[in-house]
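In: Here is a sequence with its predicted model. Questions after.
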Amino acid sequence: MKIGIVIGSHRPGSQSAKVANAVQQRLDAIAECESVYVLDLGGNPLPLWDEGMWSDDPDWQALFGPVSAELAACDGFVVVSPEWSGMAPAGLKNFFLLCGKGELAHKPAYLIGVSASEGGAYPIAELRMSSYKNTRLCYIPEHLIVRRVEKVFNADADSNDPRAQKYLGERLDFGLQNLCAYASALGAMRQNTVLEDSRFPHGM
């Protein structure tokens, strides 16, 4: 199976990217996960959505076509979102607007919220509430909130808070194992034609 990691921070070299790197390392240790695709929105490489996405504009095809193909080949996703002013970043919301061709449809996703302090819950609630509607992404019940992120998942183990690192590392492993189990189960479900009906291209 192939798992995609979406890093929702616009900042190059972000703490979210650091967490995503730890996610990738742990996915590599899961036998069922054969490959990992990473989409890092650091630097905001994706322009804002416009109607050209609906008309197969050549510029959009050249820009987003390769990303769309990688996403379509994934069996599940990890979405890492920092909390900015109590919200998910604009670039991450824009990413979901761009995924209008079923790339994420009926695939499981594991949400990870990231906070420099004691936040991180609001993006989880926000993304669960809205980002699945037209993408038809299926968020699994498990999620992770990485608070005080500067103190965990650092390459230098001495920079980590031992107690927090142990707990969050174990929770992360549990969540990723859940994700892979859902990815395996939903693979068969996506073959069921009842899931798609041209009369209802969007969620209500």
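Out: Arrived safely, thanks for sending. Residues are numbered from 1 along each chain as shown.
In: From here on, just use CA atoms for contacts and neighbour counts.
Out: OK.
In: Regarding the most centrally placed residue in the chain, what is its secondary structure?
Out: What sits nearest the mean C-alpha location of the chain, by Cα atoms, centre = their mean, is Val79, with 1.9 Å. Following DSSP: H, G, I helix; E, B strand; the rest coil, the label given to Val79 is strand.
In: so it sits right up against Tyr110, yeah?
Out: Yes - using Cα atoms under 8 Å, Val79 makes contact with Tyr110 at a distance of 6.2 Å.
In: which residues touch Ala17?
Out: Ile7, Ser9, Asp40 (Cα atoms under 8 Å, 6 or more residues apart in numbering).
In: Only the buried residues of the helix or strand that contains Phe64, if you could.
Out: In this assignment (DSSP states H and E), Phe64 forms part of helix 58-72. Under the neighbour-count criterion of 16 or more other Cα atoms under 10 Å, helix 58-72 has Trp60, Phe64, Ser68, Glu70, Leu71, Ala72 buried.
In: And for stretch 166-186?
Out: Applying 16+ other Cα under 10 Å to stretch 166-186 flags 168-169, 171-173, 175-180, 182-184, 186 as buried.
In: Need the contact partners of the biggest strand by length in the chain.
Out: Scanning the chain for the strand with the most residues, using DSSP state E, yields strand 138-146. If you take Cα under 8 Å, 6+ apart as the criterion, strand 138-146 is touched by 105-115, 120-121, 124, 128, 132, 168, 171-172, 175, 178-179, 182.
In: Included below, for side-by-side comparison, is a second structure:
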Amino acid sequence: MKKIAVILGTSRPESYTSKALDVVLDEFARHDKIHVDLIDPTHLSLLFPGQDGDNKDQEKIQEIVTKADGIVFSTPEYHGSMSSVAKLIIENLSYPSVLADKPVVMMGVAAGSIGAIKTLEQLRGTLSHIGAIVLPFPVSVPRVHKVFNKDGTCNDETIESLLRGLADRLLEYIDG
């Protein structure tokens, strides 16, 4: 059974990032023998580097990523950058990072016309620096507020196809 860790890089309730990620998760559900662990920061209490306190959630996400065969990393673009929540998750994955040598696909969403291009480039640089194997063709969802209906369904066939392709690309890489 293949294990996939899916990282939601926002804690905003009913976020567009989570709506886009739902399409990716649905694609994984179409495949046999796939186990997906969602790392959802709304259910975690993560510390900033150097802070003292309970590290149970840090240990939990490190274990999920360590056991994963592949990673999906998603983040909204806030002010031209990845969310602080996404960066905090990366920091809590330690250094050396448990993301090292893991294949990662990336997805970002933004309200603007170019989507999350800036964020995905920053995320690619960060993930590559810590040793992750960042796969090509990240998905950037532009004008995300127009792509998803209120019920969370995607109304853009091209975007839906790209999001589903993200899951398929990761599985193809893992299968070698």
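Out: Now that the structure is in, tell me what you want to look at. Bear in mind that the values here come from a model prediction, so they are computed numbers and not experimental data.
In: Let me have the contacts of Ala17 of structure 1 in TSV, adding distance to Ala31 of structure 1 as columns.
Out: Shown next, in TSV, are the contacts of Ala17 of structure 1 (distance: Cα to Cα, whole Å):
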residue	distance to Ala31 of structure 1
Ile7	23
Ser9	28
Asp40	24
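In: Filter those down to just the ones in helices.
Out: Residues of these located in helices (DSSP state H): none.
In: before we move on, back to that, restricted to helices, list the contacts of strand 138-146 of structure 1.
Out: Per DSSP H, those map to helices at Ala121, Ile124, Arg128, Leu168, Arg171, Leu172, Gly175, Asn178, Leu179, Tyr182.
In: Return the closest of these with respect to Ser35 of structure 1.
Out: Proximity of those to Ser35 of structure 1 (Cα to Cα) peaks at Leu179, which lies at 14.2 Å.
In: Return the distance of that closest one relative to Asn160 of structure 1.
Out: Counting by Cα to Cα, to the nearest Å, the separation of Leu179 of structure 1 from Asn160 of structure 1 is 26 Å.
In: Quick one: map Phe124 of structure 1 onto structure 2.
Out: One correction, residue 124 of structure 1 is Ile, not Phe. Here Ile124 of structure 1 is matched to Leu120 in structure 2, going by TM-score structural alignment.
In: can you list contacts of stretch 112-128 of structure 1?
Out: For stretch 112-128 of structure 1, the surrounding residues in contact (Cα under 8 Å, 6+ apart) are 15-16, 78-83, 86-88, 111, 139, 143-150.
In: Show the buried residues in those.
Out: Judged by 16+ other Cα under 10 Å, buried ones among these: 15-16, 78-83, 87-88, 111, 139, 143-150.
In: list the helices and strands whichever strand or helix holds Lys3 of structure 2 packs on?
Out: Using DSSP H and E, Lys3 of structure 2 maps to strand 2-8. In terms of contacts (3 or more Cα pairs under 8 Å, 6 or more residues apart in numbering; DSSP states H and E), strand 2-8 of structure 2 is packed against helix 16-29, strand 34-39, helix 56-67, strand 70-78.
In: I'd like the ones you listed as a markdown table, with distance to Ser45 of structure 2 appended.
Out: Output for these, formatted as a markdown table (distance: least, Cα to Cα, whole Å):
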| stretch | distance to Ser45 of structure 2 |
| --- | --- |
| helix 16-29 | 19 |
| strand 34-39 | 12 |
| helix 56-67 | 6 |
| strand 70-78 | 18 |
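In: between these, which one is nearest to Ser94 of structure 2?
Out: Closest to Ser94 of structure 2 of those is helix 56-67 (Cα to Cα; 7.8 Å).
In: and the closest one with strand 2-8, angle?
Out: Counting by axes from the mean of the first three to the mean of the last three Cα atoms, to 10 degrees, helix 56-67 of structure 2 lies at 140 degrees to strand 2-8.
In: And the contacts of helix 56-67 of structure 2?
Out: 3, 5, 37, 39, 44-47, 71, 92-94, 98-99.
In: do the same with stretch 149-156 of structure 1
Out: With Cα under 8 Å, 6+ apart, stretch 149-156 of structure 1 has contacts from 15, 18-19, 22, 114-117, 159-161, 164-165.
In: Is it possible to mark the buried ones in those residues?
Out: Buried by 16+ other Cα under 10 Å: Gln15, Lys18, Val19, Ala22, Val114, Ser115, Asn160, Asp161, Ala164, Gln165, out of the contacts of stretch 149-156 of structure 1.
In: and the last one, that's in a helix?
Out: Yes - if the criterion is three-state DSSP, then Gln165 of structure 1 is within a helix.
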